[in-house]
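Undergrad: Sequence first, then the predicted structure:
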Amino acid sequence: MLRSMYSGVSGMRGFQTKLDVIGNNIANVNTVGFKSGRVMFKDIMSQTVSGVTAPVDGESAGVNAKQIGLGVSIGSIDTLHTAGSAQTTNNPLDLRLDGDGFFLVKMTPDQDMPYLTRAGDFHMDAAGNLVTSDGLFVCDSAGDPITIDTENVTAFTISQDGTIVQKLADGTTENGVQVGVGKVVNPEGLEKIGGNLYRMTLNANPDGELEPTTANNAEVGTGAIISGQLEMSNVDLTGEFTEMIVAQRGFQANSRIITTSDEVLQEVVNLKR
């Protein structure tokens, strides 16, 4: 009876975590570049009441083990790095990666390891720096902050490989730096730090290293940069609400296990009367 009660408690804890993750997904349904999460469960080790008996030829048959499960625990909380839908904005500084890879941004120009993001809603500050909404510097393919010469450049466009094509004041055009992109072996190994940013970890790339590269690179496998579009959240509201119903009913069912176990314990106590 106590085993069933503690199993119910573990189930309620697990489904509470699942509801927390679902709530965060729904809250970020319109967040640019957001990647949804999911909770995977695993059973806790079972108590073996009796072990396995091997069959003996001509004498006895084999007997399976008798085991009682002790509840559930969280196996993993995954981040699903599937592509979100494209939203056309026609803003030349809005960039979307059509494939694998992340934009690289730095809090300061001399920051060693850049942060990664899929949110491409960039801006240009008064000094001509390409920055995020929070003022982080967008990096080029060398890992350095991108600065556009606003004095000599009258207009510019960004090509699919990230090259900033600048139109000069004399009417000519020239190619500037390329917007940097980072490729990660295991995107689920990245650490979320808020603000649509990820931090490198030892399980994202070998040795936790990250070499900036370019977009639309077939050798590395990075996607093309689409200017004038944003990648929206990959949250599927229909699926999230369905999972919310499952989590709610699972939470209720596990609470019934606790209630029933309590009633049985009460009956046992009443035997003394």
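TA: Done, it's in.

Undergrad: C-alpha from now on. contacts and neighbour counts both.
TA: Fine.

Undergrad: can you pull out the strands in the stretch 151-273 of the chain?
TA: Using DSSP state E, counting those that start in this stretch, the strands found in the stretch 151-273 of the chain span residues 153-158, 163-168, 173-178, 181-182, 191-194, 197-199, 224-227, 229-231.

Undergrad: Quick one: those strands as a markdown table, columns for distance to E243 and mean neighbour count too.
TA: Converted to a markdown table, the strands of the stretch 151-273 of the chain look like this (distance: least, C-alpha to C-alpha, whole Å; neighbours: other C-alpha atoms under 10 Å):
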| stretch | distance to E243 | mean neighbour count |
| --- | --- | --- |
| strand 153-158 | 40 | 17 |
| strand 163-168 | 42 | 19 |
| strand 173-178 | 42 | 16 |
| strand 181-182 | 33 | 28 |
| strand 191-194 | 23 | 12 |
| strand 197-199 | 26 | 19 |
| strand 224-227 | 33 | 23 |
| strand 229-231 | 24 | 25 |
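
Undergrad: Next, the contact list for V185, please.
TA: 204-205 (C-alpha atoms under 8 Å, 6 or more residues apart in numbering).

Undergrad: my bad, should have said T89
TA: By C-alpha under 8 Å, 6+ apart, the neighbours of T89 are 228-230.

Undergrad: Could you measure from it over to E231?
TA: For T89, the distance to E231 (C-alpha to C-alpha, to the nearest Å) stands at 11 Å.

Undergrad: mind checking how far the nearest residue to K167 once chain neighbours are set aside is from N152?
TA: Spatially, and ignoring its direct neighbours in sequence, K167 is nearest to T173 (4.4 Å; C-alpha to C-alpha, 6 or more residues apart in numbering). Per C-alpha to C-alpha, T173 is found 11 Å from N152.

Undergrad: here comes the other one, which I'd like you to weigh against the first:
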Amino acid sequence: MLLGSFYTGLSGLNANATALNVIGNNLANINTSGYKRSQTNFSQIMSDTIRGVNGGGNPIQVGLGVRTSEIVAKFEQGSIQTTGIKTNLAIQGEGFFAVSTGSQTAYTRSGNFGFNNQGFLVAASGGRVQGFMGTNPDGTVDTSGGNTDMRIDLGEASPPLATSQVRFVSNLSAEAVNGDTYTSSIEVFDSKGVPHQLSITWTKTPNTGEWTYAFEMPSGTVSPAAPNQGTGVVLFGPDGILQEVDGAPVNTIAANRQILITDLDSGAEDILFSFDLLDIPDPTDLTQNTSFTTSFGSTFNTGTIAQNGFGSGVLQDVDFAQDGTMIGFYNNGLTLELGRVALATFNNKLGLKQIDGGFYFPTAASGPASVDGEGTGGRGTVIASSLESSNVDIAEEFTSLIVHQRGYQSNSRTITTTDQLLQEALNLKR
């Protein structure tokens, strides 16, 4: 029986030595971004039965020691630290970043990313970060398709957009007399992205509150024919608010005026734009509208002018929004969504296999990855310009260190005591 005590004590030494190794690894990674501390769990080795259960009494069994049953990662949230580096990303909540290693996809909580010389968003190991790069017609990122390598190309040109809406927020003097004029100008773009100077001239008529308007573009021809001619008449009421447009009350017209520009010098397609005289939030209720043009006081002025076209631009910089969306900034002032970082979740994240660099591989125990955008399916939120710190708790690790140190010492005493008893048994023959 005494010989069995050697192996019982040895199992305790091995188990506690493993635990001490795990604690040392936790403390070594206390400053490792995205690191999740590990915990060692023990289980009893099946007992040796001296007397079985035969109905005549309780069983007599002796334990054979202890073994390490599992070493599990503790996935509690680490604190979020701001770094100021735009490509650093952190996850608040559930999920992992997906990184392609070539033949396989690995998963990590560490968002220490950057762009390589080919424009790919990569982890420190060189693996390519996965995300969604397609866009919907409204310019938002399409997360319904498969994820792919996230990549940018600084210097890449964005396609132009022809102007389809023009707005002047102007005031025409209420004290103007017949023949007074007021002109405002705005830059618009054709289908090739070529800019053109568009001007509108308001002229006071002899009638009370009545003005005419006329568009002019030196590099094109403003259509003179209805219904898209560039001229018209507006009428302001006694309160200075727009009352009629081309003879129709503002609460009955179905839309703002449509103006057509043809014969452009650039050879581009004709420009057809909406001249927004009214803000109509609900097209089904035309009584609820706000006039962009008024006739108050004695001054002429133009406040906000706006149009929705733009010329071709070159990608100059990128940044990440707080939801993980990669945003491109072009030298024409355009801002576009280029992609969004993908997040993966697992049915059993404790079943993941940990490898170097803070990465995990899925296993049969973890189940396959479920990948989507942030905030969906229980996934957490991506925080830009930040990193998640290690979740190692020094006080807890030091306490565990003391406990397992004492466990190791106690098992070593079992071995030395058993050795002394065997020595006494050998001395009986003297």
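TA: Yes, it's here. Remember, predicted model here, so these are calculated numbers, not experimental data.

Undergrad: hmm, back to that, can you list which of the contacts of T89 of the first structure carry over to the second structure?
TA: Checked against the second structure using both residues aligned by TM-score structural alignment, their matches' C-alpha atoms under 8 Å, those keep these contacts: 228-230.

Undergrad: Let's have those in a markdown table, adding distance to K66 of the first structure.
TA: Below are those laid out as a markdown table (distance: C-alpha to C-alpha, whole Å):
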| residue | distance to K66 of the first structure |
| --- | --- |
| G228 | 62 |
| Q229 | 59 |
| L230 | 56 |
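
Undergrad: State which helix of the first structure is the longest.
TA: Longest helix in the first structure by number of residues (criterion: DSSP state H): helix 237-270.

Undergrad: In that helix, which residues are buried?
TA: Using 16 or more other C-alpha atoms under 10 Å as the test for burial, helix 237-270 of the first structure gives 240, 243-244, 247-248, 250-251, 254-255, 257-258, 261-262.

Undergrad: Can you show me the strands along the stretch 1-150 of the first structure?
TA: With DSSP E, counting those that start in this stretch as the criterion, the stretch 1-150 of the first structure has strands spanning 37-43, 47-50, 66-68, 72-79, 86-88, 95-98, 102-106, 115-117, 123-124, 130-131, 137-138.

Undergrad: equivalent range in the second structure for the third one?
TA: With the alignment judged by TM-score structural alignment, the segment of the second structure matched to strand 66-68 of the first structure spans residues 60-62.

Undergrad: Mean per-residue distance, the matching stretch versus the first structure.
TA: Stretch 60-62 of the second structure, aligned to the first structure and superposed, deviates on average by 0.9 Å (mean C-alpha distance after the TM-score superposition for the first structure).

Undergrad: Check the gap between the most centrally placed residue in the second structure and Y107 of the second structure for me.
TA: Centroid-nearest residue in the second structure: G324, 1.4 Å away (criterion: C-alpha atoms, centre = their mean). Note on G324 of the second structure: its distance to Y107 of the second structure, by C-alpha to C-alpha, is 16 Å.

Undergrad: ok, now G57 of the second structure?
TA: In terms of C-alpha to C-alpha, G57 of the second structure sits 55 Å off from Y107 of the second structure.

Undergrad: Neighbour count for those two, which is higher?
TA: Remark: of G57 of the second structure and Y107, Y107 carries more neighbours, 27 against 9, as counted by other C-alpha atoms under 10 Å.

Undergrad: What residue in the first structure is paired with the more buried one?
TA: So, by TM-score structural alignment, Y107 of the second structure is matched to L116.

Undergrad: From G189 of the first structure, how far out is that match?
TA: 12 Å.

Undergrad: same thing with S227 of the first structure?
TA: Distance, S227 of the first structure to G189 of the first structure, by C-alpha to C-alpha: 28 Å.

Undergrad: what does I258 of the first structure give?
TA: For I258 of the first structure, the distance to G189 of the first structure - C-alpha to C-alpha - is 36 Å.
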